[in-house]
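Colleague: any chance you could fold what I've pasted below:
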Amino acid sequence: MVGGVPRRAFEKLVEKALERLPEEFRQALDNLAIVIEDWPDPAIVEEITGDSEEVLYGLFTGTPLPERRFDDSGDLPPVIALYQGPLEEDFPERSELAREVEITLVHELAHFMGFDEDTVREYGYE
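Modeller: Predicted structure coming up:
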């Protein structure tokens, strides 16, 4: 438990968010690992944002679908990390937390699928 939400309860929020995904997002889940971590590594946050104090709720790492090639098949799967600590800290109400988990998950999935920010907005996730 990072803050007030036990890990299993947070995992349930992620599972429910996965169930609510639009069909084209659910189809992209094959060969993709989704992990929950307590907090992001400050060095990674600084590398991505330029500021180690910046808030990061999730992170996609790996090769986006449009860039994958047949000979990538032996590589480790792409990963979406969801960071429970910052999400919980910024969204203490359970309903707000559930919504932000879904938004973060879709946002990171969109990176995996090669979508730009405008396309993500079209789905209602900013």
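Colleague: alpha carbons only for contacts and neighbour counts from here, please
Modeller: Noted.
Colleague: and the residue nearest the centre of the protein?
Modeller: The centroid of the chain falls nearest to residue 105 when counting by CA atoms, centre = their mean (3.7 Å).
Colleague: secondary structure of that residue: a helix, I assume?
Modeller: Yes. The assignment for residue 105, made by DSSP: H, G, I helix; E, B strand; the rest coil, places it in a helix.
Colleague: which residues are in contact with it?
Modeller: Taking CA atoms under 8 Å, 6 or more residues apart in numbering, we find residue 105 in contact with 17, 58, 80, 82.
Colleague: name the nearest residue to residue 91, ignoring sequence neighbours.
Modeller: residue 97 (4.9 Å; CA to CA, 6 or more residues apart in numbering).
Colleague: and what of residue 108?
Modeller: Residue 108 sits nearest to residue 60 (CA to CA, 6+ apart), 5.4 Å away.
Colleague: mind listing what's buried along the host helix or strand of the one you found?
Modeller: For residue 60, the host element (DSSP states H and E) is strand 58-61. By neighbour count on 16 or more other CA atoms under 10 Å, the buried set for strand 58-61 is 58-60.
Colleague: this one as well, want them side by side:
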Amino acid sequence: MRFPRLLNIATRVVKDALQSLPADIRNEAADCRIEFVEMDSLMDTDEDLDPDLLGLFEGNARCDPLPESPDEMPRILLFLDNLWDECGGDLAVYRHEVRITFLHELGHYLGLDEDEVAALGLA
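Modeller: Have a look, this model is predicted:
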């Protein structure tokens, strides 16, 4: 599937996921930028990235000090090509994986570690 279609679907899924959250968490999430990207396009510029990542949280978490530089600004990256590949071309599974991956990375922004995120069923 082409990236514009994957982007359209993922954007709706993330918007719906945000709307389903309690208002206080939704308000916290508003300070974290969400980017929909293709891993293939980043591999040439960032050799340290794991090529199989589905999502990534970067920058300062909500519980960290306020960002002092652009690279500390919080952002969630969702790798749509990897998510699509992970789903084997199944659109329903893709939607589910986008939602779970987004909420997983949002958990990191909110200060949860891997074990805490997994305990919420977001692993």
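Colleague: superposed, what's their TM-score?
Modeller: The TM-score (TM-score structural alignment, normalised by the length of structure 2) is 0.76; 117 aligned residues with a CA RMSD of 2.5 Å.
Colleague: thinking again about what came up before, pretty sure the residue nearest to residue 91 of structure 1 contacts residue 89?
Modeller: No. Counting by CA atoms under 8 Å, residue 97 of structure 1 does not reach residue 89; the two are 9.3 Å apart.
Colleague: of those two, which one has the most company?
Modeller: Between residue 97 of structure 1 and residue 89, residue 97 has the larger neighbour count (other CA atoms under 10 Å), namely 19 against 13.
Colleague: give the aligned equivalent of that one in structure 2.
Modeller: In structure 2, the residue equivalent to residue 97 of structure 1 is residue 94, according to TM-score structural alignment.
Colleague: so that match sits in a helix?
Modeller: Yes. According to three-state DSSP, residue 94 of structure 2 belongs to a helix.
Colleague: and the strands in structure 2?
Modeller: Secondary structure of structure 2, counting by DSSP state E: strands at 33-37, 55-58, 75-79.
Colleague: quick check, residue 26 of structure 2 in contact with residue 16.
Modeller: No. Judged on CA under 8 Å, residue 26 of structure 2 makes no contact with residue 16 at a distance of 11.2 Å.
Colleague: measure the residue sitting furthest away from the middle of structure 2 to residue 109 of structure 2 for me?
Modeller: The centre of structure 2 is farthest from one residue, residue 68, which by CA atoms, centre = their mean lies 22.4 Å away. Look at residue 68 of structure 2 and residue 109 of structure 2: by CA to CA, to the nearest Å, they are 17 Å apart.
Colleague: do residue 86 of structure 2 as well
Modeller: Counting by CA to CA, the separation of residue 86 of structure 2 from residue 109 of structure 2 is 23 Å.
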